[in-house]
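>>> sequence and predicted structure, then a few things I'm wondering about:
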Amino acid sequence: MADTRSTSRAAGGAVVEPLTVDRERAASRGERRMPAAPPRPGRRGRRGGRNGSHVLAHVVLATGGLVMAFPFLWQIIMSLSTNTEVQSVTPTFWPAQLQWENYAAVFQRLPFLDQLRNSVSITVIRTVAQILFCTLAGYAFARMRFRGRGLLLALVLSILMVPSQAYLLSQYQIVQGLGLLNSIGGLVLPGLFSAFGTFLMRTAFAAMPGELEEAARLDGANPWQIFWRVMFPLARPTISVLAITSVLWSWNELLWPLVVSSYSESMPLSAGLATLISDRTTDYPVVMAASLLAMAPVLVLFVVLQRRVIDGLASSGLK
């Protein structure tokens, strides 16, 4: 039998489409036809819905951004207010007169430039040292095979389980024995290496394909050349994350500088700000102004390197 879906030819050679034949057969049998589908909404309706959703998304994001930025804006207002306005029971959302002299008082009460230089030196030295040592250690644990590798890695990672305050006394005794109190060397020594950085870099190197390393070895590259010319450039996003965390941690560290530094000139900014707070009286506007000045270098650095920071955090999976 001929296929019912095949093309039929009428008298005179005219071609009858299969769909027409099916419709005629259905009409002769008395079958009901399916109702036509309702027309789709026009472009104008869809565009209006999209615009409405976009407006709602922008409103939600703007509200969330304002909530997150409010503490920073409130800090700026407090730094330009008087101490009476800050401590008043009824909050003052805008000072009666802007007190720009609070920023000048910071330089009078603190050796701000000396402490800024100390903070920059500590941050740069620690960041460079952690990038160097943690990448080397992470590459060794991820790519090299040697006896006791698992045990040594477990010992390094066990540092993450112990609070840093537990070995504060032993670190102080070591620094005191080396004669590094009230010096940059004593401030940076405990932060030259971190177990977190080692684990982070080990994860990054372990995820890289081994074919790259084998190809470089076949080309005659030694282990150092494989690390420096092949694996290190591929780990740049993770290295940027390590650098970001090292900068933030070194810039904001408070406990260790207070322990090993007893002079204002040898303190970083984080410890210098703590000396402005007294048990009797505290000039909160000056403290807020000093905090903003201490925050400014890191904030400028983030604005300049914003794209690299976001790309590094996104590629590493950290939040």
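It's in.
>>> from now on I want contacts and neighbour counts done on CA atoms only, so please keep to that.
Will do.
>>> and stretch 148-167, how far out from the chain middle?
24 Å (C-alpha atoms, centre = their mean, to the nearest Å).
>>> and stretch 47-64, by the same measure?
With C-alpha atoms, centre = their mean, you get 26 Å for stretch 47-64.
>>> buried residues in the lengthiest helix in the chain?
For the chain, the longest helix by residue count, based on DSSP state H, is helix 43-79. Under the neighbour-count criterion of 16 or more other C-alpha atoms under 10 Å, helix 43-79 has 75-79 buried.
>>> following that helix, which helix or strand comes up?
Remark: after helix 43-79, the chain's next helix or strand is helix 83-87, criterion DSSP states H and E.
>>> tell me which residues in that following helix are buried?
By neighbour count with 16+ other C-alpha under 10 Å, helix 83-87 contains the buried residues 85-86.
>>> chain center to the helix or strand just after it, what's the gap?
As assigned by DSSP H and E, the chain's next helix or strand after helix 83-87 is helix 101-109. For helix 101-109, the separation from the chain centroid amounts to 32 Å (computed by C-alpha atoms, centre = their mean).
>>> give me the angle between whatever helix or strand comes next after helix 101-109 and helix 101-109.
Proceeding N to C from helix 101-109, the next assigned helix or strand is helix 112-143, under DSSP H and E. Between helix 112-143 and helix 101-109, the angle formed by their directions is 80 degrees, by axes from the mean of the first three to the mean of the last three C-alpha atoms, to 10 degrees.
>>> in helix 112-143, what's buried?
Those would be 112, 115-127, 129-131, 133-143, for helix 112-143 by 16+ other C-alpha under 10 Å.
>>> same question for stretch 84-104.
Neighbour counts using 16+ other C-alpha under 10 Å place 85-86, 99, 102-103 of stretch 84-104 among the buried residues.
>>> hold the first one in mind and look at this next one:
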Amino acid sequence: MTTAIRPPRRRRSAAFGSLTGPALVRRYVMLVVVGLLLLGPLVLPLMAAFKAPGEPVFGQGATLLPQTWSLDAFVKLFEQTEIVRYIGNSLFVGVLTVISAVVLSTLGGYMLSRRGWRGRGVAVTMVMATMIFPFESIMLSLFSQVRDLGLYDTLWGIWLPMMLGPFHLLLMRAAFMGIPEEVEDAAFLDGAGEWQRFWHVFLPQVRGSLTIVALTAFIGAWQDYLWPLLVTQSSENTTMMLGIAQLQSSFGTDYRVVLAGAIAALVPIALVFFFTQKHFFRGIEEGGLKF
């Protein structure tokens, strides 16, 4: 019996993929240009929130950066508005959306990825078909259902249509289908039951895709404006995006307060992405978006 000899691996040289001289300069110049194009239109207007009272924000005499840095706009924002309540309401809806999206998409994606049961293809087709219809086409019917359930003007009524999206379901299905069948067969031969295979074998392999589901679900719930506007009426259930719209009517002449509210809305998203970016990009590398 002959033993197969593995060919020796060729190591990359230290200079592989490295750039020096003009090529390196061109790369950094391109990165700076792309960074300015992406962040410039967002960061520069927000800098006006740090301008002192009386300093022009737009128009003649206005500068890109504050001449005198001040937190007066943020003091007005938190003292004269209910911004803390708006943030709390959006966080409540966002956390509920993340929990429901992660749990339901994981269980549903796992079931849709399992072979050996009839109707799986029809179920997947029906899920994909729901992505064809825009939200505006079913908005009124959803509003009628939420009202009939007695959830009008409640945070639960905002959360209900967001509890699970077809994109998240298909994403988790693709993630589970990317796991080799030999892994499941080995666990089955070792005597692992369905729940044990799901919890100890499959779930650890899709943590990157779970991060994508959680992050996109939170961002979608946080920045949603149309649906909360439709199903809420009282200020007690106003979300962050509705609160920023009210700032534009209450402080229409003081753009600094409106921009301070925009910064307050941006900070939670930036923090969530900062602490989950490693798992987010790992999920993309695992092929979680290829379905």
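The structure has been received and is ready for your questions. All values reported here derive from a predicted model rather than from experimental measurement.
>>> now the TM-score, please.
Once superposed, the chains reach a TM-score of 0.85 (TM-score structural alignment, normalised by the length of the second structure), with 271 aligned residues with a C-alpha RMSD of 2.3 Å.
>>> now do the longest helix of the first structure: which elements does it pack against?
Secondary-structure packing of helix 43-79 of the first structure (3 or more C-alpha pairs under 8 Å, 6 or more residues apart in numbering; DSSP states H and E): helix 284-304.
>>> same thing but 10 Å
Contacts defined by 3 or more C-alpha pairs under 10 Å, 6 or more residues apart in numbering; DSSP states H and E place helix 43-79 of the first structure against helix 83-87, helix 101-109, helix 284-304.
>>> of these, which stretch is the most buried?
Per residue and on average, the most neighbours among these fall to helix 284-304, with a mean of 17 (mean count of other C-alpha atoms under 10 Å).
>>> so where in the second structure does that one end up aligned?
Mapped onto the second structure using TM-score structural alignment, helix 284-304 of the first structure spans residues 255-275.
>>> run a quick neighbour tally on residue 270 of the first structure.
Counted with other C-alpha atoms under 10 Å, residues neighbouring residue 270 of the first structure total 22.
>>> which residues touch the counterpart of it in the second structure?
Superposed on the second structure with TM-score structural alignment, residue 270 of the first structure falls opposite residue 241. Residues near residue 241 of the second structure by C-alpha atoms under 10 Å, 6 or more residues apart in numbering: 86-87, 90, 222-226, 228-229, 247, 261-262, 265.
>>> what about 7 Å?
Taking C-alpha atoms under 7 Å, 6 or more residues apart in numbering, we find residue 241 of the second structure in contact with 223-225.
>>> which part of the second structure lines up with stretch 122-134 of the first structure?
Aligned by TM-score structural alignment, stretch 122-134 of the first structure corresponds to residues 93-105 of the second structure.
>>> what's the mean distance for that stretch versus the first structure?
With mean C-alpha distance after the TM-score superposition for the first structure, stretch 93-105 of the second structure departs from the first structure by a mean of 0.9 Å once superposed.
>>> roughly how far is that stretch from the heart of the chain?
How far stretch 93-105 of the second structure lies from its chain's middle: 12 Å, per C-alpha atoms, centre = their mean.
>>> list the contacts of that stretch.
By C-alpha under 7 Å, 6+ apart, stretch 93-105 of the second structure touches 155, 159, 162-164, 168-169, 172, 210, 213-214, 217-218, 221-222.
>>> which members of those are the farthest-apart pair?
Within the contacts of stretch 93-105 of the second structure, 155 and 172 form the most distant pair, 26.8 Å apart (C-alpha to C-alpha).
>>> of these two, who's got more company?
Ranked by neighbour count (other C-alpha under 10 Å), residue 155 of the second structure and residue 172 place residue 172 first, with 29 against 21.
>>> counterpart of that one over in the first structure?
Per TM-score structural alignment, residue 172 of the second structure is aligned with residue 201.
>>> can you pull the contacts of that match?
Applying C-alpha under 7 Å, 6+ apart, we find residue 201 of the first structure in contact with 134-135, 138, 238.
>>> distance of it relative to residue 138 of the first structure?
Distance from residue 201 of the first structure to residue 138 of the first structure, counting by C-alpha to C-alpha, to the nearest Å: 5 Å.
>>> mind checking what secondary structure the alignment partner in the second structure of residue 172 of the first structure has?
Under the alignment (TM-score structural alignment), residue 172 of the first structure pairs with residue 143 in the second structure. Using DSSP: H, G, I helix; E, B strand; the rest coil, the structure places residue 143 of the second structure in helix.
>>> skipping adjacent residues, who's closest to residue 46 of the second structure in space?
Nearest non-adjacent residue to residue 46 of the second structure, counting by C-alpha to C-alpha, 6 or more residues apart in numbering: residue 259, 5.7 Å away.
>>> ok, that neighbour touching residue 51?
No - contact criterion C-alpha atoms under 7 Å: residue 259 of the second structure and residue 51 do not qualify, at 10.6 Å.
>>> coming back round to it: check the mean deviation of the helix or strand that the match of residue 270 of the first structure is a member of from the first structure.
If you go by DSSP H and E, residue 241 of the second structure is part of helix 240-250. Helix 240-250 of the second structure: mean distance to aligned residues in the first structure after superposition is 2.4 Å, counting by mean C-alpha distance after the TM-score superposition for the first structure.
>>> how distant is that helix from the center of its chain?
Centroid separation between helix 240-250 of the second structure and its chain, computed with C-alpha atoms, centre = their mean, is 22 Å.
>>> and the angle for it with helix 72-80?
For helix 240-250 of the second structure against helix 72-80, the angle by the same axes, to 10 degrees is 100 degrees.
>>> flag every buried residue along helix 240-250 of the second structure.
Of all the residues in helix 240-250 of the second structure, those buried under the rule 16+ other C-alpha under 10 Å are 240-244, 247-248.
>>> same deal with stretch 196-213 of the second structure?
Buried positions in stretch 196-213 of the second structure, judged by neighbour count with 16+ other C-alpha under 10 Å: 197-198, 201-202, 205-213.
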